[in-house]
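Chemist: The following block contains a protein sequence and its predicted model.
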Amino acid sequence: MRTKTSAALLSSALKLASHAAMGVAMGLVFVIVLTRFDPAGIMTLISDSSSPQTPLILFEAAVVLSFAVGATLTGLVFMMTEDS
């Protein structure tokens, strides 16, 4: 088995970063749809709290982070299973 050179490692890191960026973008779109159109009544629950900005930021961060981690792990699996 050949060892990876630094160029190959940099290429792999850039691919993973692009998957993470794609996950962040998809997560942001999903959060915008959930908070602006409110199909699940989430904003009603958030606006009833004593300081509605804090739970909103936590909700947005959790959703975006979960999409980013999921897309990054999926990209890692795709990179590991592709034939060289």
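Modeler: Arrived safely, thanks for sending.

Chemist: going forward, measure contacts and count neighbours with C-alpha atoms only.
Modeler: Noted.

Chemist: how many other residues sit next to residue 6?
Modeler: Here the number of neighbours of residue 6 (other CA atoms under 10 Å) works out to 9.

Chemist: That one and residue 84: what is the separation?
Modeler: Computed with CA to CA, to the nearest Å, the distance linking residue 6 and residue 84 is 17 Å.

Chemist: How about residues contacting stretch 48-63?
Modeler: By CA atoms under 8 Å, 6 or more residues apart in numbering, the residues outside stretch 48-63 that reach it are 27-28, 31, 46.

Chemist: Oops, could you answer that again for stretch 71-84 instead?
Modeler: Stretch 71-84 is touched from outside by 15-17, 19-20, 22-23, with contacts defined as CA under 8 Å, 6+ apart.

Chemist: filter these to the buried ones?
Modeler: Buried subset of these (neighbour count, 16 or more other CA atoms under 10 Å): 15-17, 19-20, 22-23.

Chemist: Excluding chain neighbours, what is closest to the spatially most central residue of the chain?
Modeler: Centroid-nearest residue in the chain: residue 68, 1.8 Å away (criterion: CA atoms, centre = their mean). Spatially, and ignoring its direct neighbours in sequence, residue 68 is nearest to residue 23 (4.0 Å; CA to CA, 6 or more residues apart in numbering).

Chemist: Next one for the comparison:
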Amino acid sequence: MPPKKRSAVVSPAILIELACHTIMGIALGLGLAFALTQVDAFGISTLIAHSPDPHMTFVVFVGTFTLAFAVGASLTGFVFTMMEERS
């Protein structure tokens, strides 16, 4: 009897799990970025306010944090899902 082959089709449950991890990363990234800009403990909001274009600097700062956390959470979720699938 030949060994069982894994299905090449990705199940919708895996995609939903990855989407949930991505959304969680986006929420964490947005929360951290907004907290860093509103609580001036590190002087980030002062630096943004004194930049040539504060609005664009704020958008880039928040976008960078959000993207970094979203990608990190997505990759972590992918690894966890694949490890769960193996066992």
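Modeler: Great, that's in hand. Nothing here was measured: the structure is a model prediction, and the numbers come from that model.

Chemist: Can you pull the TM-score for these?
Modeler: Scored against TM-score structural alignment, normalised by the length of the first structure, the superposed chains reach a TM-score of 0.88; 82 aligned residues with a CA RMSD of 1.4 Å.

Chemist: List the residues that contact the counterpart of residue 21 of the first structure in the second structure.
Modeler: Residue pairing (TM-score structural alignment): residue 21 of the first structure is matched to residue 23 of the second structure. Applying CA under 8 Å, 6+ apart to residue 23 of the second structure gives the contacts residue 70.

Chemist: distance of residue 23 of the second structure from residue 7 of the second structure?
Modeler: In this view, residue 23 of the second structure and residue 7 of the second structure are 27 Å apart by CA to CA.

Chemist: With residue 77 of the second structure instead?
Modeler: 20 Å.

Chemist: Comparing these two, which shows the higher neighbour count?
Modeler: Neighbours per residue, other CA under 10 Å: of residue 77 of the second structure and residue 7, the larger number sits with residue 77, 20 against 7.

Chemist: So what does that one match up with in the first structure?
Modeler: Matched across to the first structure, residue 77 of the second structure falls on residue 75, judged by TM-score structural alignment.

Chemist: With residue 14 of the second structure instead?
Modeler: Here residue 14 of the second structure is matched to residue 12 in the first structure, going by TM-score structural alignment.

Chemist: That match: neighbouring residues, count only.
Modeler: Neighbours of residue 12 of the first structure under the rule other CA under 10 Å: 15.

Chemist: Would you quantify the distance from it to residue 20 of the first structure?
Modeler: Distance of residue 12 of the first structure to residue 20 of the first structure, computed by CA to CA: 12 Å.

Chemist: Residue 73 of the second structure versus the spatially closest residue to residue 14 of the second structure that is not a sequence neighbour, what's the distance?
Modeler: The shortest distance from residue 14 of the second structure to any non-neighbouring residue, by CA to CA, 6+ apart, is to residue 81 (7.0 Å). Distance, residue 81 of the second structure to residue 73 of the second structure, by CA to CA: 12 Å.

Chemist: can you give me the helices in the second structure?
Modeler: 12-38, 44-49, 54-86 (DSSP state H).
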